[in-house]
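A.B. asks: Curious how this folds, go ahead:
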Amino acid sequence: MTGKRYSAAATVALICAAVVVTAPGAAYASPAPSPRPTDPAPRSDKSLEQVRKDIDELYHDAGVATDAYNAAEEKADKQSEQIVKLAKDIADGQAKLKRLQARAGAAARAQYRGGGMPDEAQLMLSDSPGQFLDGAGRMRQGQKATKGMLTELERTQEDLRIYAKDATARWKKLEANRKAKAASKKRIKKKIAAAEKLESTLEKKERERLRKMEEAAALKKQSAWVSSGVLKDIDGKASAQGRKAIAFATAQIGKPYVWGAEGPGSYDCSGLTSKAWSAAGRGIPRTSQEQWKQLPHVDVKNMRPGDLIIYHSDASHVGMYLGDGAIVHAPRPGRDVTITGAGSMQILGVVRPDK
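C.D. replies: Now for the predicted structure:
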């Protein structure tokens, strides 16, 4: 019945429109705009889900490249510090060498003034035996001092050769890391640009659906993780340093993710965790991959608030455990520092900065 009423009403409306258009002297109404052939058809959920997966993969690849960039930057910073120290050592060595050369020159001039006669001969020709014995003692001391000076001169010259060789090697490594940084930066920008381009093809409603799909996917993984009963065994308490790290990390909530950033206005995932633990008085590696490699591992069932959860098989993401199955993390470009489920991503393992 409803369908019939709708059909009849539509027929009446069409007839009325025809009368208005064809009636003599009547104002002509503009025809309803027909859909433009260039308007994209709305994506199906299946199609949009594939877009979501593609975007996730692109941002994951950007995250891997970001870790490589951060690692190269950290190495370059350390190498720059070492080169500065070597430069100081070289400058000090050159000053020392100059002083030693001046002393050697003075000794040579003194011998020249003595007529070129060796000290031993001059002492043997002395008229006073006491003066001879006293002079012989001074001569031995002088010989010892001269030998020590020459040894020191030779050692200083060798040190300078080693410093120069080490500095050259470190310059080469620094240049290699600069190139690695540039290559990683290029990959990051390429992946992020591709993800943003893909996302820009979506209509506003589709972008809203995409965000809901992301949330639903994360919630599904978190629910499965919680349903496994893992939280029943997790009852650790945060250490004093852990509480400080958590306070710092949660204070950054709402700040944007920016690759390579370490605050204070923006962060990437490992930039957030490394700065949080630095604020707690514990320095840790800059990248999630090095945090996984270098920090002590703990079982998930034994983790406590403040521990770091490393994600994905390549250790390309990290978040800080807050307790009650939640983490604080910097997710990806286009997102802000936030709290989410600890099991919403693939967990590789857990590390403890203050073990």
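
A.B. asks: Please count neighbours and contacts with C-alpha atoms only from this point.
C.D. replies: OK.

A.B. asks: And for stretch 113-127, what's in contact with it?
C.D. replies: Contacts with stretch 113-127, where a contact means CA atoms under 8 Å, 6 or more residues apart in numbering, come from 111, 132, 135-136, 139.

A.B. asks: Now the buried members of those residues.
C.D. replies: For the contacts of stretch 113-127, a burial check counting by 16 or more other CA atoms under 10 Å picks out 132, 135-136, 139.

A.B. asks: Just flag the most distant two among those.
C.D. replies: Taking CA to CA, the two most distant members of the buried ones among the contacts of stretch 113-127 are 132 and 139; they sit 9.9 Å apart.

A.B. asks: before we move on, back to that, which of the contacts of stretch 113-127 lies closest to residue 279?
C.D. replies: Once CA to CA is applied, the member of the contacts of stretch 113-127 that ends up nearest residue 279 is residue 139, at 62.5 Å.

A.B. asks: Can you tell me the closest non-neighbouring residue to that closest one?
C.D. replies: Leaving aside its sequence neighbours, residue 139 sits nearest to residue 119 (CA to CA, 6 or more residues apart in numbering; 7.1 Å).

A.B. asks: mind checking how far the nearest residue in space to residue 297 that is not next to it in sequence is from residue 217?
C.D. replies: The shortest distance from residue 297 to any non-neighbouring residue, by CA to CA, 6+ apart, is to residue 351 (4.4 Å). Distance from residue 351 to residue 217, counting by CA to CA, to the nearest Å: 25 Å.

A.B. asks: three-state assignment of residue 332?
C.D. replies: Here residue 332 is coil, with the state taken from DSSP: H, G, I helix; E, B strand; the rest coil.

A.B. asks: Quick one: neighbours of it, just the number.
C.D. replies: For residue 332, the neighbour count with other CA atoms under 10 Å is 22.

A.B. asks: again with residue 316
C.D. replies: Neighbours of residue 316 (other CA under 10 Å): 25.

A.B. asks: contacting residues for it?
C.D. replies: 60, 63-64, 67, 288-289, 310 are the contacts of residue 316 under CA under 8 Å, 6+ apart.

A.B. asks: so what secondary structure elements neighbour the longest helix seen in the chain?
C.D. replies: Looking across the chain with DSSP state H, the single longest helix is helix 129-200. Here helix 129-200 touches helix 45-113, helix 119-124, going by 3 or more CA pairs under 8 Å, 6 or more residues apart in numbering; DSSP states H and E.

A.B. asks: Looking at residue 351 and residue 217, which is more packed in?
C.D. replies: residue 351 (23 against 16).

A.B. asks: contacting residues for the more buried one?
C.D. replies: Counting by CA under 8 Å, 6+ apart, residue 351 has contacts 291-292, 295-298, 307-310.

A.B. asks: and this one, so I can compare the two:
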Amino acid sequence: MASHRKSRTPGPRVAGIRTPVLATAALTSVALLSQTANAAPTDDDRPSLEEVEKKVGDLYRQAESATEKYNAAKEKTAKQRKQVDTLLDDVAKRTQKLNEAREELGSFAAAQYRTGAGIPDTATFLLADTPQDIFDQSQLMDRMTGRQKVAVDDYVTQQSETMKKRQEATESLETLTESQGDLKTAKATVQKKLGDARELMAKLTAEEKARLAAIEKKKQQEAARKAAELARQQAERQKAQEEAAQQESGTSDSSESSGSATSPSTSTDSSYAAKAEKAIAFARAQIGKPYVWGATGPGSYDCSGLTQAAWKAAGVTLPRTTYDQVDAGTTVPVSQAQPGDLVFFYDDITHVGIYIGNGMMIHAPKPGAYVREESVYYDGESSIHSIVRPA
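C.D. replies: Predicted structure coming up:
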């Protein structure tokens, strides 16, 4: 008798197993999705040139921020290492004196033992917590000579001070180790940010690099325009001040028969200008030298290393980092900036240059660049944080 059951539609077999049509479709979809995920990104997936430019700029600024943290950690580490060396040297000298005093007290104990005073032998004496304990327990302090009593008191004092110095040295070593860790972390951060920036730039095509150069040129032109405008405003302000001074001088001459014509403020400005001239001359002599993070010259500089060296040439000592340099003088408005003033950038104060007048400055810009003269608006007007007069 023939069977009335419908025959099943044969499906594909995988390794001898019949696979349902629905499962086959699912496998095909997964395969297509996998191919899509592994496929090279299309032009639509790539970041725009403007996005790349912003990202690279951000990375460089982050690297500069890490550089200033590196500079601070390096300076702190150097100071702490010097402190530790001083403490260890002091401990070594104190220990030597302590050993000499201990030997002297040992001779006292041996002498007392030989006279039958009941003092234990020298070895027992030296193993005691303090020489004072031995003499107290033996009730021999009243039998000791004045010289011996002084020696015991001196030993106890030296022992206490030596232990204190040893503790200070231990704590300083721990702090030094922590600072060295911070230094290592900051260094790794700088290298990572710079590596990421270089990697992004390396992915650009020749055409994109050309477009990026055009964008940069346009930014420089705008920065130069703003610098010229600032120079014009400053010139007008200077002229107005000179005219006011002349009028004041004329009034003074008509009402006074004698007296000095130089005001304290004029004398101060003159003194600052002389120092600023030396600082600028030094900075200008460094133009063309490479930016190297953490460098303070003479062959290369980072931003704060350059400003520190420039003002040192003028006889003024500035702190090492931008974070400290910004507090090393008097803040003035941008419109009143004078040659020699320090120009700080960004909200986190991670960049600095030295103002040379006419809206221009000399600075060490970033890794891969060289010390150069540039508009203070090189990265836009909003990037300027403050102007500081350091002397």
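
A.B. asks: thinking again about what came up before, among the helices and strands packed on helix 129-200 of the first structure, which is nearest residue 15 of the first structure?
C.D. replies: helix 45-113 (38.3 Å).

A.B. asks: now the closest one, how far from the centre of its chain.
C.D. replies: Relative to its parent chain, helix 45-113 of the first structure has a centroid offset of 16 Å by CA atoms, centre = their mean, to the nearest Å.

A.B. asks: Next, the angle helix 129-200 makes with it.
C.D. replies: Angle of helix 45-113 of the first structure versus helix 129-200, following axes from the mean of the first three to the mean of the last three CA atoms, to 10 degrees, is 160 degrees.

A.B. asks: To which residue of the second structure is residue 258 of the first structure aligned?
C.D. replies: With TM-score structural alignment as the criterion, residue 258 of the first structure lines up with residue 292 in the second structure.

A.B. asks: among the helices and strands packed on helix 129-200 of the first structure, which is the most enclosed?
C.D. replies: Comparing those by mean neighbour count (mean count of other CA atoms under 10 Å), helix 45-113 ranks first with a mean of 17.

A.B. asks: Please identify the residue in the first structure that aligns with residue 209 of the second structure.
C.D. replies: Using TM-score structural alignment, residue 209 of the second structure lines up with residue 207 in the first structure.

A.B. asks: residues in contact with that match?
C.D. replies: residue 199.

A.B. asks: how about it, secondary structure?
C.D. replies: helix.

A.B. asks: And it, how far from residue 200 of the first structure?
C.D. replies: On the measure of CA to CA, residue 207 of the first structure and residue 200 of the first structure end up 9 Å apart.

A.B. asks: Between its first and last residues, what's the separation in stretch 282-298 of the second structure?
C.D. replies: Terminal-residue distance, stretch 282-298 of the second structure (CA to CA): 11 Å.

A.B. asks: Mind listing what's buried along it?
C.D. replies: For stretch 282-298 of the second structure, by 16+ other CA under 10 Å, it's 282-284, 286, 289-297.

A.B. asks: Closest one of the buried ones among the contacts of stretch 113-127 of the first structure to residue 188 of the first structure?
C.D. replies: When those are compared against residue 188 of the first structure (criterion: CA to CA), the nearest one is residue 139, at 71.6 Å.

A.B. asks: residue in the second structure matching residue 179 of the first structure?
C.D. replies: Per TM-score structural alignment, residue 179 of the first structure is aligned with residue 181.

A.B. asks: try residue 298 of the first structure
C.D. replies: Match for residue 298 of the first structure (TM-score structural alignment): residue 331.

A.B. asks: Give the helix, strand or coil label for the residue nearest to that match when sequence neighbours are not counted.
C.D. replies: Ranked by CA to CA, 6+ apart and with sequence neighbours excluded, the top spatial neighbour of residue 331 of the second structure is residue 388, at 4.4 Å. Classification of residue 388 of the second structure using three-state DSSP returns strand.

A.B. asks: From residue 68 of the first structure, how far out is residue 180 of the first structure?
C.D. replies: Taking CA to CA, one finds residue 180 of the first structure at 8 Å from residue 68 of the first structure.

A.B. asks: er, residue 108 of the first structure actually
C.D. replies: For residue 108 of the first structure relative to residue 68 of the first structure (CA to CA), the value is 58 Å.

A.B. asks: now do residue 181 of the first structure
C.D. replies: Where residue 68 of the first structure is concerned, residue 181 of the first structure sits at a distance of 7 Å (CA to CA).

A.B. asks: Just the helices from the stretch 201-350 of the second structure, written as ranges.
C.D. replies: Using DSSP state H, counting those that start in this stretch, the helices of the stretch 201-350 of the second structure run over 206-255, 264-285, 303-312, 322-325.

A.B. asks: Deepest-packed of the ones you listed, please.
C.D. replies: helix 303-312 (a mean of 26).

A.B. asks: Which residue in the first structure aligns with residue 316 of the second structure?
C.D. replies: Checking TM-score structural alignment: residue 316 of the second structure goes with residue 282.

A.B. asks: Check whether that match really touches residue 352, as I assumed.
C.D. replies: No - with contact defined as CA atoms under 8 Å, residue 282 of the first structure does not reach residue 352; the gap is 11.1 Å.

A.B. asks: okay, these two: which has more neighbours?
C.D. replies: Under the neighbour definition other CA under 10 Å, residue 282 of the first structure and residue 352 were set side by side, and residue 352 has more, 19 against 15.

A.B. asks: For the residue nearest to the more buried one when sequence neighbours are not counted, which residues are in contact?
C.D. replies: In this structure, residue 352 of the first structure finds its nearest non-sequential neighbour in residue 307, 4.9 Å apart by CA to CA, 6+ apart. Contacts here follow CA under 8 Å, 6+ apart; on that basis residue 307 of the first structure touches 242, 320-321, 350-353.

A.B. asks: mind redoing it with 10 Å?
C.D. replies: Contacts for residue 307 of the first structure (CA atoms under 10 Å, 6 or more residues apart in numbering) come out as 238-239, 242, 245-246, 273, 277, 297-298, 300, 319-323, 327, 350-355.

A.B. asks: residue range for stretch 149-157 of the first structure in the second structure?
C.D. replies: Using TM-score structural alignment, stretch 149-157 of the first structure pairs with 151-159 in the second structure.

A.B. asks: Next, the mean deviation of the matching stretch compared to the first structure.
C.D. replies: When the first structure is superposed, stretch 151-159 of the second structure averages 2.3 Å from its matched positions, counting by mean CA distance after the TM-score superposition for the first structure.

A.B. asks: Pull out the buried positions in that stretch.
C.D. replies: Going by 16+ other CA under 10 Å, stretch 151-159 of the second structure has these buried residues: 151-152, 155-156, 158-159.
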